[in-house]
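Visitor: take this sequence and fold it.
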Amino acid sequence: MVRMAVHQSRGRTQIKDSRRGCPRYQPHKGKSLTFGIRPEHVTEKRVHTASSQVDFSADVQVVEPMGMDTMVFFSVKGTDICARSAPQAVVGAGHRMEFTVDLHHMHLIDPEKNRVIGHRSDDKAKTSD
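Guide: From the prediction side, this is the model:
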């Protein structure tokens, strides 16, 4: 997980260089949150099919072939990350690789409450009051 702060400007959430409007995060402006994303939403660089997709590059540390997929391990600013990639797209350990992450599938977690922010269970709890 990546520790980060969520900042809002004119109702839009800023995470690194990417801006995504998301009202559910507004009450958490300025708080330290945990960022989470599953490996299947971090892949080899692909053609973007949604505005929530962002490209970045990193130095590959470990490559683990899994048959139909290959798990690629790397670090970004000291945080270990795992990507799920097509085997033919993977470079060897020690080489730089281009990735695409789909931030539509990200989760922000409130470490004080140990809960995913804006999770569907929160919506159900509000409607049952």
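Visitor: CA atoms for contacts and neighbours, from now on please.
Guide: Fine.
Visitor: which parts of this structure are helices?
Guide: 120-127 (DSSP state H).
Visitor: from V101, how far out is the residue nearest to the spatial centre of it?
Guide: With distances taken as CA atoms, centre = their mean, I37 lies nearest the centre of the chain, 4.0 Å away. To V101, I37 is 9 Å away according to CA to CA, to the nearest Å.
Visitor: all strands for this protein, in order.
Guide: 2-5, 7-9, 12-15, 18-21, 32-36, 42-44, 53-65, 70-76, 79-85, 96-102, 107-110, 115-116 (DSSP state E).
Visitor: another sequence for comparison is provided below:
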Amino acid sequence: MNFLGAKVARNAAGQAEIVLGAARLALPLERQTACGKLDGRAVEFGIRPEDITLEAVGNASAALAATVVVVEPLGAETLVIFQCEGGELTARLPPTFALAPGQQVTVQLDMEKFHLFDPQGGAVLPSR
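Guide: Next comes the predicted model:
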């Protein structure tokens, strides 16, 4: 699981978002109520490597600018470490993506699959 320090905040339209530094990640409608209750709170944003890709994931993906740090081909899949707002993300990608360290990309996070944790004790926070 990837963990990034983040904050839950409302945008000008009143919708809850995950804030990672200067990046703001829109939340799917079905997660607005639960996440909106965490408005203003610091959180640990957790997302699994298989829930990060370079292609949009339906209507529930959020784009995040990133730089490729490490590419580790493993045959049937490739592990890629990206540097982005908030820290590093490890993604499990198909071997069809040709990536190189230093390359600038936009990663897509499946926002139906993330988890939120309390940064102090690690307890899971309600986000569904």
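Visitor: follow-up on the earlier one: what residue of the second structure takes the place of the residue nearest to the centre of the first structure?
Guide: Alignment note (TM-score structural alignment): I37 of the first structure maps to I47 of the second structure.
Visitor: before we move on, the earlier item: the residue nearest to the centre of the first structure touches M106, doesn't it?
Guide: Yes: at 4.8 Å, I37 of the first structure counts as touching M106 under the criterion of CA atoms under 8 Å.
Visitor: quick check, the match of I37 of the first structure in contact with Q108.
Guide: No: contact between I47 of the second structure and Q108 fails when scored by CA under 8 Å: they sit 11.3 Å apart.
Visitor: hey, what's in contact with both of these two?
Guide: Common neighbours of I47 of the second structure and Q108, counting by CA atoms under 8 Å, 6 or more residues apart in numbering, are absent.
Visitor: residues near the aligned residue in the first structure for A98 of the second structure, how many?
Guide: Taking TM-score structural alignment, the alignment pairs A98 of the second structure with V90 from the first structure. Residues lying near V90 of the first structure (other CA atoms under 10 Å) number 22.
Visitor: ok, V90 of the first structure - contacts?
Guide: V90 of the first structure neighbours (CA under 8 Å, 6+ apart): 44, 63, 70, 72, 97.
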